[in-house]
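> only geometry, no sequence info:
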């Protein structure tokens, strides 16, 4: 197991998580509930197509906290904008979501952030 795997392994315990980002305009902590996903052997945050404040906050300041039931993880987000990488990752995530809509809509309009150790 690599150091990254060990650091992020607690994410395997739950899919629904809360995250705290720093507001890009306010500078204040912003906490929301979201889902984390596992694809290509890594961990991701995404959501159905549309703009998301949490994503804009991560673009402005990639450091954030993931709150799990028994611990908080300080992490960094890596926004994924490369179309080929987005297609590969969403190709693993979206087909398992019965409510998701089309893969194409997610590739075109959903935020995608890789979760990395801080």
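Nice, I can see it. Since we're looking at a predicted model, the values are computed, not measured. Residues are numbered from 1 along each chain as shown.
> from now on I want contacts and neighbour counts done on CA atoms only, so please keep to that.
Fine.
> show residues contacting the helix or strand residue 78 falls within.
If you go by DSSP states H and E, residue 78 is part of strand 72-79. Residues outside strand 72-79 that contact it (CA atoms under 8 Å, 6 or more residues apart in numbering): 8, 58-59, 62-67, 111-118.
> one more structure, for comparison:
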């Protein structure tokens, strides 16, 4: 998370007028269903549009394990997304090996630290495509 609950609440309250633009990049809100709890969890994530979809990165800052939101969407790929005031249902999927180089380049262009995060971990950092339902 970027700055957690406060970021999510401000983004939701203002329809993204506050919280969408962050540290020179753009943020969406991703809501997943907890794979064990069944509860909804909303996470602010750096994103880029790609065609009719949106792309996010499951980096967790280069931690050895995937972020919880990624494990949740693997268990249930039906998610909710908010980009500014636009809220919609989407289906999340991990980018294929063929897609990943182009999408990784798109995301590192907006957040170069992703390259250093990948160097910090042995796991391949997943790139996620969010397709509007």
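Perfect, I can see it now. Remember, predicted model here, so these are calculated numbers, not experimental data.
> circling back to that earlier point, restricted to helices, list the contacts of strand 72-79 of the first structure.
Mapping the contacts of strand 72-79 of the first structure onto helices (DSSP state H) picks out 8, 58, 59.
> secondary structure class for the spatially most central residue of the first structure?
Closest residue to the average C-alpha location of the first structure: residue 45 at 1.4 Å, with CA atoms, centre = their mean. Classification of residue 45 of the first structure by DSSP: H, G, I helix; E, B strand; the rest coil places it in strand.
> what's it aligned with over in the second structure?
Using TM-score structural alignment, the partner of residue 45 of the first structure in the second structure is residue 56.
> okay, buried residues for the top strand by length along the first structure please.
Across the first structure, the longest stretch assigned as strand under DSSP state E is strand 29-39. Under the neighbour-count criterion of 16 or more other CA atoms under 10 Å, strand 29-39 of the first structure has 30, 31, 36, 37, 38 buried.
> surely the second one is in contact with residue 20?
Yep, that's residue 31 of the first structure we're talking about. Yes: counting by CA atoms under 8 Å, residue 31 of the first structure touches residue 20, with 4.2 Å between them.
> right, I'll call it a day here.
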